[in-house]
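[1] What follows is a predicted protein model with its sequence.
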Amino acid sequence: MDYIAHIRESDQEVQTVAEHLLETQQLAEIYGDKIGIRHITGLAGMLHDLGKYTTKFQNYIRLAIQNPENPPKRGSVDHSTAGGKLLYNLFHIQPQGAFDQQDFMNKGLLAEVVGNVIISHHAYLQDFLDPNLESKFLDRVRDRKLEGFDHAVALFYEQVIEETTFYHYVNQAGAELVRYMKRDDKTETELKMMFLTKFVFSALIDADRTNTRCFEENNVKGDISSNEPMIHQKLFQTYYEKLMVHINTLQTGLNASSSIQQLRKEMSQQCEQFADKPSGIYTLSIPTGGGKTLASLRYALRHAAAFEKKHIIYVVPFTTIIEQNAQEVRKILLDDANILEHHSNVVMDEVENIDGESNELEDAVVNTRQKLKLAKDNWDSPVIFTTLVQFLNVFYASGSRNIRRLHNLSESVIIFDEVQKIPTHCISLFNQAVNFLKTYASSSIVLCTATQPELDFVHNKLEIEPDAEMVHDLDFVIEAFKRVEIVDKATDVSMDTEKLADFVEQRLADEPSILVILNTKTVVKNLYHRLTEGSSGVPVYHLSTSMCPAHRNHILDKVKQHLANQQPVVCISTQLIEAGVDISFTCVIRSLAGLDSIAQAAGRCNRHGRDEMKQVFVIDHEEEDLGRLKEIKIGKEITRKMFIDLQRDQACYGGNILSPQALEVYFQKYYTELETNLNYFIPELRKNMTELLAANRSENTYYRSYYNERGTILPLFLANSYNTAADYFEVIEDHTTAVIVPYGSGAKEGKEIIADLNGQQSIEDLSSLLRRAQQFTINIFHYEKQQLDQNKALVSYLDGKIWALTEGAYNNSYGLNLENDSLHDGFIL
């Protein structure tokens, strides 16, 4: 009898359970080899669908195939528990008599790590112990009775791997676990196990879905080739040569002999020299306008070639515009196919039933839902641009779509651009994730910003290397790049929208180009409307995250054209323009905020030093509602006090509000003020997320309460709450939904993408469509989604997994329109 794992949609060809398990094992081993755990990840691969060997599951599949119009009820069979149960039975129940206690503990930990991954591969990692003092893990692997389990195990040993060979394989996995544990003697066991579990989960999810997709596409070679690292190495060498041609052109141009250009050249060379150092965590503090993107790329390509890295990953703030950096790099490397921009998850990630009974039908028969799950979305591109939200989601968010990418962060060069933008409640989680990538995943990390935060000042420190700074004589460089003076108008008087509009119009008499940066989208939109109603005749543009990336790009291109032609222009923006955007105005007005934001705003003024000195005005906008923006509010008050300090003593902070001394003081005060929130405090549970994820048993209050209530210890080595932590995790504290917007009318633009969602798509076409959709997606808050629903402005596609706006809900001037009453062409600028 052929035991079926999958049925191909196109020709009804069968993939057997043995084929799927062995092929998934092979892929998982390749992924695990990146951090020296090929047998641990391979173990998860070979056991994950053991439950498909039951007669009950086979009858279920055949009935689904025979009755496609009336298939059996979804979730009526559990196939994902069996592999975890086998590991628990074999290696977790303490043997009688003499035994090796350390070996028992190692095998027990292995059974918990790999078992949790297996039972969770249709949902998310389970809690070993949850806030109700229940163990969903034990419920599955110890307590659940599985019909046909013994017969399935016998078939596994017969068709997949012989029993003695299996035990030998487990011993190899156990030896890998010991080596993994010894790699770092400073980190607690629970934190090590948490990251190990998540890495193995990532490897299994990607291996399982990749093998299933390759079978469905009849790709007999699979999706991994043994020479892929060699291909990436050749690419990086080619990219380096192209980059150097571009850099040499800049260094021999008209302004090549200027002092600024000479400094840029020296810093770029210093980055290349730094690339010969071993992988670690380093800082690159080039001032704004100093050529940071190209210098960091030069380091990354050189280091990747020298140390055989697989990926170069740029991570930018969730509030910035990643396409600006990607566009600059694309123009130099000339290779769209191998450069991925990942803004957000276009597809809603279905968080499935934790009991392993929710997705069995889709796992066997490919349909629309399964195609969305299989669509290639695993960050395997050589060069990736993504956001801080997406990076943190990989490690901590629920669902399997995010974590699938984790293993591809290993053996990489990861550049965090404008790293000071990490939300404070995520500081410890960020530091722990980056430390893992450095210590265990052989990745090299660059913290890239002109305003370095004090990430080694907090309790869960970032393990930055000694002598980590790439730029020599930083104080001299900062002084040489000084092109603006900060004018404090915030401590004198506040302004409303009307007064601010008057101030902008007054400044237009002296300055041809003005950028206004405010703290909330509401006041940005209000000022935009007020200025467009004025009579100055100067073009006014709006930028915010209510606009999709393609729209923001289009607006920025228009603004840059005005600036290049030295034509008057005003741009009103949220803080998204402060990082990653190469643009220069003759005057900047910044609403009072954190000192790092003011420094970044100053970087958009007189950026290239064409004028001797220009002014950045800091104002206090009285109509900004910062009630839900705690970090901005606290940063604003610290900065206000520092301005007052400088008024009282002009020598304070070295006489410069943006000096390195001032920024150091600012960040230390800022993190001290927010100290109770740095570990991601969860008010509902009165716990920090770091405790849920990695507290040892002596500090785990759930573990102690379990013992006090039941009079017995939890019979597990781990007691952490992975699922509960993921349920509470959000980088942006208000949950958002990605929606595709009908911006643009070309063949590859938003309207066309939305129209294509109605058609039948292959997995390959769907992967391409979702990649294109990145440029035409915005994220909306829950209250916005409710209002759009009420105004009939949302349309769902592909079984409710993808959302799109109607045309009336998107305005061609300012983006999202909750009222759904925009004219087709928007406002004329």
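    Arrived safely. Worth saying up front: this structure is predicted, and the values here are computed from it rather than measured.
[2] From here on, just use CA atoms for contacts and neighbour counts.
    Fine.
[3] so how far is residue 392 from residue 533?
    The gap separating residue 533 from residue 392 is 42 Å, by CA to CA, to the nearest Å.
[4] Compare those two (neighbour count), which wins?
    residue 392 (20 against 10; other CA atoms under 10 Å).
[5] Roughly how far does that one sit from residue 403?
    Per CA to CA, residue 392 is found 10 Å from residue 403.
[6] How about residue 694?
    18 Å.
[7] What of residue 777?
    Residue 777 is 21 Å from residue 403, by CA to CA.
[8] Which one's more surrounded, residue 694 and residue 403?
    The neighbour comparison of residue 694 against residue 403 (other CA under 10 Å) goes to residue 403, with 27 against 23.
[9] right, and that one touches residue 390 too?
    No. Counting by CA atoms under 8 Å, residue 403 does not reach residue 390; the two are 10.0 Å apart.
[10] all strands in the stretch 451-600 of the chain, in order from the N-terminus.
    484-488, 494-495, 513-517, 540-543, 569-573, 587-591 (DSSP state E, counting those that start in this stretch).
[11] highest average neighbour count across the ones you listed?
    strand 587-591 (a mean of 27; mean count of other CA atoms under 10 Å).
[12] so what secondary structure elements neighbour that one?
    On a contact count with 3 or more CA pairs under 8 Å, 6 or more residues apart in numbering; DSSP states H and E, strand 587-591 meets strand 513-517, helix 595-602, strand 614-621.
[13] Second structure for comparison follows:
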Amino acid sequence: MSKLTWVEDYWAHTPSDGSGGQPHDLLKHLQDTAKLAQQFAKIFDAGNLAYLLGIWHDLGKYNPEFQQYLRDAKKAEEQGQELGRKGPPHAVWGAMLLQNRLGQHPQASTFTLPVLGHHAGLEDAGEGEQKILGEPETSERLEIMQEAIQTFGLQPSGTPEKIPTQPYQQELFTRMVTSALVDADFLDTEKHFGQERPEARQYDLDIPQLWQRFEAGRQKLLDKQQKNGKKVAPHVQKVRDEVYAECLKAAEGKPGLYRLTVPTGGGKTLSGLAFALKHALKNDLRRVIVAIPYTSIIDQNAKVYRDVLGDDAVLEHHSAVETKSRKAGPDQQAEDAERKQGSALRMQLASENWDMLLICTTFVQLFESLFARKTSKLRKLHRIARSVIVLDEVHTLPPELRAATLDVMRTLIDDYGVSVVLCTATQPAFETDELTAAFKNLSQTEIVPQYADHFRELTRVKYALHPEYPNPAAWNTLASEMKTEPQILTILNTRKDSLALIRELQSQNTEHLYHLSTLMCGAHRKKVLAEINARLDDKTEKRPVRLVSTQVVEAGVDLDFPVVYRALAPLDRIVQAAGRCNRNGNGEALGRVVIFQTLSGKAPKGPYQKGIEKARTLLETSQNIDHDMNGTEILRRYFSMLYGDVHPDELHIQPLRRELEFRKVAETYRLIRDDTVSIIVPYGDYLKALIQWQHFPSRKSWRALQPYVVSIYTHEARQLAKGGAIRELEEGVYLFEAVGQYDPLVGLPIDRDPADLIYIPDGGNVL
């Protein structure tokens, strides 16, 4: 390996149209990346370290073999060809030099792993060290790297800040500095190649402007609702006004941990946003991140935010809007051309690194990124520092992951100036958890101190056990009772139970029967919900609606039934189900919530099943179920019992974090453990959207296809594929091809034997 003496300059990247045909100068790239990384990490007191990593990250490109590779790639491109080989590794060279200089430094991994993984992602500490030590010709490579430092005159400015020594803090700190480095590297490289991209990233809004928009937009929305005749009972409006006022008052407080406990119908969505924006304004925080558990409800929340703040103010980022693109090259060109129109490009770019003021995302996107190793997910993390995180429906966080989840939340609060808002009608009472230390001695501010009074004031329902309880209620009994109620919602724990009840209702010739579940595509559910709400909102007559649903309606779905039946479930789920009963408090009498046991007794296993056991104990020992369920103390007792029975680190993630096992942590921390695939179903205008996506795969065309997609478990897809009911279009994406078998009532009929389905012959495919 010879030293590089034959070139006049050193390249970081090949010439591009975006740079006027000039190569990307290596020294300039190192310096510009280092300065940008320093700017990003300065917010959490790691600017000097990030600068050092920026200088070191691509130093390995000084390698004469890498410089030859770049020139060969340029020559091949000029001849309209592809080089056909990748360049030699370069990240490991910078990591090697750092390792050599640091020796046995106890926090050496926080220096070396970000450099080693700035393309491929963070390695486990032990594996990363082995990769570095396993490099051949170490002495000669180190000599070349030393020559690069001398040639470029590199003297990293400032002494790296003190790295946290507490293992869990060091683990998150390493992710954060990696995030700053990766984002800076992407942005500087994009500036070289990006053409219109750097200009599209310009963003003029700030938090003060967003707050002004909110005040005006909220009033306009309230006026519109009143004009449209959407009446709210006076006592409900009183509570909403008090909640809003308390949110504005509490927003004056300092960053920390907050709890927003609001009964269903208390105006949580807008009041929570009001707190977050004003709190950010008062404390000079940089952005607001609203995380929601389900993609099924994120659209409606994001729509409310856009109605109030404007389309340009809200970034909606979750799996349903991420691109499923089957090819590179032409597809990317089509996508870039498509996104040049309006603000589409701006939103796409912002989704890469969350460079927006208001992000509406999912728990999966937020928390799995906080435990991620891949650069695509890590890139956004540094933007979380000095932000407000609103965790809506926080009770849905998996209790078996709470040790790692709460620990990261605590570290964000303590080390990164973040305010976290735990927002729900059923507070999980983490402070009662004797098995998890993360929230011990952490001050929690109740945004609405009088929340217990509000629960009493908004008592809209009367709870009761089914007459057959504790024995199971037969399907024909439940069906007969539903037939006698003109407007009733029954919620089951499983899709199979829902379908069993529907079949019984059909056998009894029940009219005005509806169904909601995740077996229905979004467009189907939206249409059904619109029809149901139109019937429920009709004040001229009581139009019959008999709805059978899975848990999909329990979080954020705006339904208002006079009667709700709920299969025995975790206690917080029963309370959430009651939120769909007499929601606006306009009924002449209290709504009725009836709790029953099912014939099958089936329910999701694990913590959900344990939650059912705790709920059963509390209900069967209650002296006055209606009084207890309309209060708040029973939920504290419930969560205390649940946490005592569900290990907070069931998957042993914390020991992996302690040893900086980044790859293993990312593989283990999963909010949704079962892998799912996407099934495109024949509903509505699906064919038009499908053809568009297949011809022009892009973020926009994939999102247009989402209303016609159903997610099912991989093992369910295998059963359908075995008989030919679905055809794979690309990895993880299938087309449902069973003729006439997408049911207008229940959606995808995956509970049936695939042999019972009728299939399109091989020659009859529509595409």
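    Alright, I've got the coordinates. Keep in mind the model is a prediction, meaning the values are calculated, not measured.
[14] follow-up on the earlier one: can you tell which of the helices and strands packed on strand 587-591 of structure 1 is closest to residue 101 of structure 1?
    Nearest of these to residue 101 of structure 1, taken as CA to CA: helix 595-602 at 52.8 Å.
[15] In structure 2, what stretch matches the closest one?
    Under TM-score structural alignment, helix 595-602 of structure 1 corresponds to residues 571-578 of structure 2.
[16] So what touches the matching stretch?
    With CA atoms under 8 Å, 6 or more residues apart in numbering as the test, stretch 571-578 of structure 2 has contacts from 264, 395, 425-426, 461, 491, 553-555, 564, 566, 568, 593, 611-612, 614-615, 629, 635, 638.
[17] after superposition, how close is that stretch to structure 1?
    Stretch 571-578 of structure 2: mean distance to aligned residues in structure 1 after superposition is 0.5 Å, counting by mean CA distance after the TM-score superposition for structure 1.
[18] do you know how far the spatially most central residue of structure 2 is from residue 270 of structure 2?
    Against the mean C-alpha coordinate of structure 2, by CA atoms, centre = their mean, the closest residue is residue 362 at 2.3 Å. According to CA to CA, residue 362 of structure 2 and residue 270 of structure 2 sit 18 Å apart.
[19] same check, this time on residue 730 of structure 2
    Noted for residue 730 of structure 2: a distance of 40 Å to residue 270 of structure 2, by CA to CA.
[20] neighbour count winner among these two?
    More crowded of residue 730 of structure 2 and residue 270, by other CA under 10 Å: residue 270, with 18 against 11.
[21] what's the counterpart of the more buried one in structure 1?
    Match for residue 270 of structure 2 (TM-score structural alignment): residue 294.
[22] measure that match to residue 336 of structure 1 for me?
    18 Å.
[23] ditto for residue 767 of structure 1
    15 Å.
[24] what does residue 171 of structure 1 give?
    44 Å.
[25] Over to residue 282 of structure 1?
    28 Å.
[26] if you count what's nearby, which of those two comes out ahead?
    residue 282 (21 against 14).
[27] What's that one aligned with over in structure 2?
    Using TM-score structural alignment, residue 282 of structure 1 sits opposite residue 258 in structure 2.
[28] can you pull the contacts of its match?
    419-422, 444-447.
[29] ok but it is inside a strand, no?
    Yes. Counting by DSSP: H, G, I helix; E, B strand; the rest coil, residue 258 of structure 2 falls inside a strand.
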